[in-house]
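Below are the sequence and a predicted model; questions follow.
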Amino acid sequence: MPNAMASITGNVPATVQRGLAGALVAAALAWSVPAHADIFADNDARRAILQLRDTVAAQNDRLNALSRQVTDLEKRVQAVQNGLAETASQHDQSTETMDHLRGKTEDLAHQLAILQKNQHDFYNDLDQRLHKLEPLTVNVDGKTVQVDRHEEQDYEAAVSEFRSGDYHAAAQAFRSFTARYPASAYGAAAQFWLGSSYFALKEYSAAVAAQRTLVSRFPDSPHVPEALLNMAASETAMGEVRSARVTLRRIVHDFPGTDFAKLAQQRLAALPAERRPSGHHTSPRKKHPEHS
């Protein structure tokens, strides 16, 4: 009987086991009553035991079902917790990734801004360089010509020195200009101002040489008659009256009807008489007989 009880109640909770034990005790007591008591017959006891066994089995099934449900719920809860943890981790990773991407974007934007500025500065510098290399169209001595920008700037700087009265600086500037730009459209003008600078410095021999270079290299220049006047003035200042007279007569001959020719005639008239060499005597003219 105890073994039977153990087999029946092995998986039953304690409260159920206590109820079952009580029922079995009652059944045993009923079994011990004389047969004539007729309270629990063998068939009735057997049915009671079977019913009790069915009840215990049903409760076991229910308990097992509940246990499975609890286990399933625990698994679901664990899955939800795992999912939440994974979601939180993914969220953290996403946040970290977004922060990283945001930082990269800001860095790239900064680099792009620097690149755009460098490109802008490069093109501005290139434009300025190209602009400096482009020739200037200017009017020189009545002719429209193209000159280099540096050439034009150097010429104007030299002229400014002359106009300011710094003739030493002007002479140096015009010497440098004619050497640096031998084929310049400003060549004749620069040569004239070089001779004029020497004349202002009373370096008459250098003035004559400079103006003679102008006349020989640029015979068609409008500066030629004025250069010849400057030569004549330098020759006069050096006492070379004969040379001055030749130069002035050339102006009158080559540029008739011009203001330069008129000025040359005035200066010719103002020239002192040429000195005759000492020891030179003029023989008296012989009188010729008059013809009737």
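It's in.

contacts, neighbours, all on C-alpha from now
Will do.

Mind checking what secondary structure the spatially most central residue of the chain has?
Of all residues in the chain, the one closest to the mean position by Cα atoms, centre = their mean is Asn118, 1.7 Å from it. Following DSSP: H, G, I helix; E, B strand; the rest coil, the label given to Asn118 is helix.

Quick check: the gap between it and Gln111.
Counting by Cα to Cα, to the nearest Å, the gap from Asn118 to Gln111 is 10 Å.

With Leu50 instead?
89 Å.

part of a helix, is Gly257?
No. Counting by three-state DSSP, Gly257 falls outside a helix, being coil.

now the nearest residue in space to Glu235 that is not next to it in sequence: how far from Val56?
If the residues on either side of it in the chain are set aside, Glu235 comes closest to Ala244, at 5.3 Å by Cα to Cα, 6 or more residues apart in numbering. Going from Ala244 to Val56 by Cα to Cα gives 156 Å.

Comparing these two, which shows the higher neighbour count?
More crowded of Ala244 and Val56, by other Cα atoms under 10 Å: Ala244, with 25 against 20.

The helix or strand that contains that one: which residues count as buried?
For Ala244, the element it lies in under DSSP states H and E is helix 241-254. Neighbour counts over helix 241-254 (16 or more other Cα atoms under 10 Å) mark 241-242, 244-245, 247-252 as buried.

from these, which single one is nearest Thr105?
Ile251 (81.4 Å; Cα to Cα).

try this one side by side with the last:
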Amino acid sequence: MQQRLRQLCAVLALAGALPAQAALFSDDEARKAILELRAKVTALEEAQKRLASSQDLQDQLQTLRRSLLEISNQNEALRAEMARLRGANEQLTRDLADTQRRLSDQLQGFDARIKQFEPQKVSLDGQEFKVEPEEQRQYEAAMGLLRRGEFAQAASAYESFLKRFSASGYGAAVRFWLGNAQYGQRAYAPAIATFREFLKLNPQHPRVPEALLALANCQIELKDSKSARKTLDELIKAHPGSEAAQAAKERRASLK
């Protein structure tokens, strides 16, 4: 482009010299040369305009490319941020689930610990009542001793129970089994006292026939046949259909 401009300048300089050399050219030739020069100048000016327009377009394209690149970068940054937030949300969801699970486990453990101190409903010998956990534990421990034939330890455990839990719903059962533990030790007089107390406090208890038979057995062991016969007669009369009454008839028949 710069070379063509230099050529144009040279032509224009030549055209300026034409009047001085008019004698060398005819008028038509000079006019024709001038018209050609003007056409070339016009073409060069148009080329310059197109070049300038093309440069503007290139600048606009560059600006557009930069804008698109910025938008692309912003879009990538936005995607990265969305991915980060999505990951953070998933982590929060997992953390929440873990927290809820731990809380549930803690609540279950707390409920279990609370239940250890709450009264429990117990059904025993046809009766329902509530007992404290420690009552239940001590009663079952004493029963375990009795089942293993550790009569002295069982009797001691039952006596301790009655002192500590005097109003317990286990009271009737504890007195009945205390009498049996004493009988197992051959402590017949204490056993008689225990069975009499049981009968006095629990006249409607389902184990009354068994207690009467056990009382008669203690009396027999003490050679008190008269009292034993009286107790057996009472049992047979008051509870004729019981298994204890059938056993009482056999024991009475053996008495002299």
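Structure received. As the structure is a prediction and not an experimental result, all values here were calculated from the model.

TM between them?
Here the TM-score for the pair of chains, by TM-score structural alignment, normalised by the length of the second structure, is 0.71; 244 aligned residues with a Cα RMSD of 3.9 Å.

With distance to Asn82 of the first structure added, can I get the buried residues of helix 241-254 of the first structure in TSV?
TSV is the format used below for the buried residues of helix 241-254 of the first structure (distance: Cα to Cα, whole Å):
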residue	distance to Asn82 of the first structure
Val241	122
Arg242	123
Ala244	118
Arg245	121
Thr247	116
Leu248	117
Arg249	120
Arg250	117
Ile251	115
Val252	118
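
which residues of the stretch 51-200 of the second structure fall in strands?
120-124, 127-131 (DSSP state E, counting those that start in this stretch).

among the ones you listed, which is nearest Arg186 of the second structure?
Using Cα to Cα, the strands of the stretch 51-200 of the second structure put strand 120-124 closest to Arg186 of the second structure, at 27.0 Å.

and the angle for that closest one with strand 127-131?
Angle between the axes of strand 120-124 of the second structure and strand 127-131 is 150 degrees (criterion: axes from the mean of the first three to the mean of the last three Cα atoms, to 10 degrees).

counterpart of Val215 of the first structure in the second structure?
Correspondence of Val215 of the first structure to the second structure, assessed by TM-score structural alignment: Leu199.

For its match, which non-adjacent residue is closest in space?
Nearest one to Leu199 of the second structure, counting by Cα to Cα, 6+ apart, is Val208 at 6.5 Å.

Tally up the residues packed near the one you found, please.
21.

aligned partner of Glu45 of the second structure in the first structure?
Looks like Glu45 of the second structure aligns to Asn60 there (TM-score structural alignment).

Roughly how far does that match sit from His110 of the first structure?
73 Å.

List the contacts of the nearest residue to Tyr183 of the second structure once chain neighbours are set aside.
Using Cα to Cα, 6+ apart and skipping residues adjacent in sequence, the residue nearest Tyr183 of the second structure is Ala191, 5.8 Å away. By Cα atoms under 8 Å, 6 or more residues apart in numbering, the contact list for Ala191 of the second structure reads 178-180, 182-183, 215, 218.

run the last query once more with 10 Å
175-185, 197, 214-215, 218-219 (Cα atoms under 10 Å, 6 or more residues apart in numbering).

who touches stretch 22-30 of the first structure?
With Cα under 10 Å, 6+ apart, stretch 22-30 of the first structure has contacts from 1, 5, 16-21, 31-33, 37-42, 44-46, 48-49, 52.

picking up where we left off before, save the strands of the stretch 51-200 of the second structure as CSV, and put in distance to Leu85 of the second structure and mean neighbour count too.
Listed next are the strands of the stretch 51-200 of the second structure as CSV, based on distance: least, Cα to Cα, whole Å; neighbours: other Cα atoms under 10 Å:
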stretch, distance to Leu85 of the second structure, mean neighbour count
strand 120-124, 51, 12
strand 127-131, 56, 14
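
Export these as a markdown table, with columns for distance to Glu76 of the second structure.
Formatted as a markdown table, the strands of the stretch 51-200 of the second structure follow (distance: least, Cα to Cα, whole Å):
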| stretch | distance to Glu76 of the second structure |
| --- | --- |
| strand 120-124 | 65 |
| strand 127-131 | 70 |
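
returning to what we had before: the helix holding Ala244 of the first structure - contacts with which helices or strands?
Contact analysis of helix 241-254 of the first structure by 3 or more Cα pairs under 10 Å, 6 or more residues apart in numbering; DSSP states H and E lists helix 224-237, helix 259-270 as its packing neighbours.

Measure how the first one sits relative to helix 259-270, angle-wise.
Interaxial angle, helix 224-237 of the first structure versus helix 259-270 (the same axes, to 10 degrees): 20 degrees.

what's helix 224-237 of the first structure packed up against?
helix 187-200, helix 204-217, helix 241-254, helix 259-270.

from the chain's centre, how far out does the third one sit?
In this case it means helix 241-254 of the first structure. Computed by Cα atoms, centre = their mean, to the nearest Å, the chain-centroid distance of helix 241-254 of the first structure equals 64 Å.

And stretch 24-33 of the second structure, what's buried?
Buried residues in stretch 24-33 of the second structure, defined by neighbour count with 16+ other Cα under 10 Å: Ala30.

hmm, who's touching that stretch?
In contact with stretch 24-33 of the second structure (Cα under 10 Å, 6+ apart) are residues 11, 15, 18-19, 21-22, 34-39.

which among those end up buried?
Listed as buried from those are 11, 15, 18, 34, 37; burial here means 16+ other Cα under 10 Å.

Next, the first one: secondary structure please.
Classification of Val11 of the second structure into helix, strand or coil gives helix, according to three-state DSSP.

and what of the second one?
Put simply, Ala15 of the second structure is helix when judged by three-state DSSP.

Please determine how far the residue nearest to the centre of the first structure is located from Gly19 of the first structure.
95 Å.
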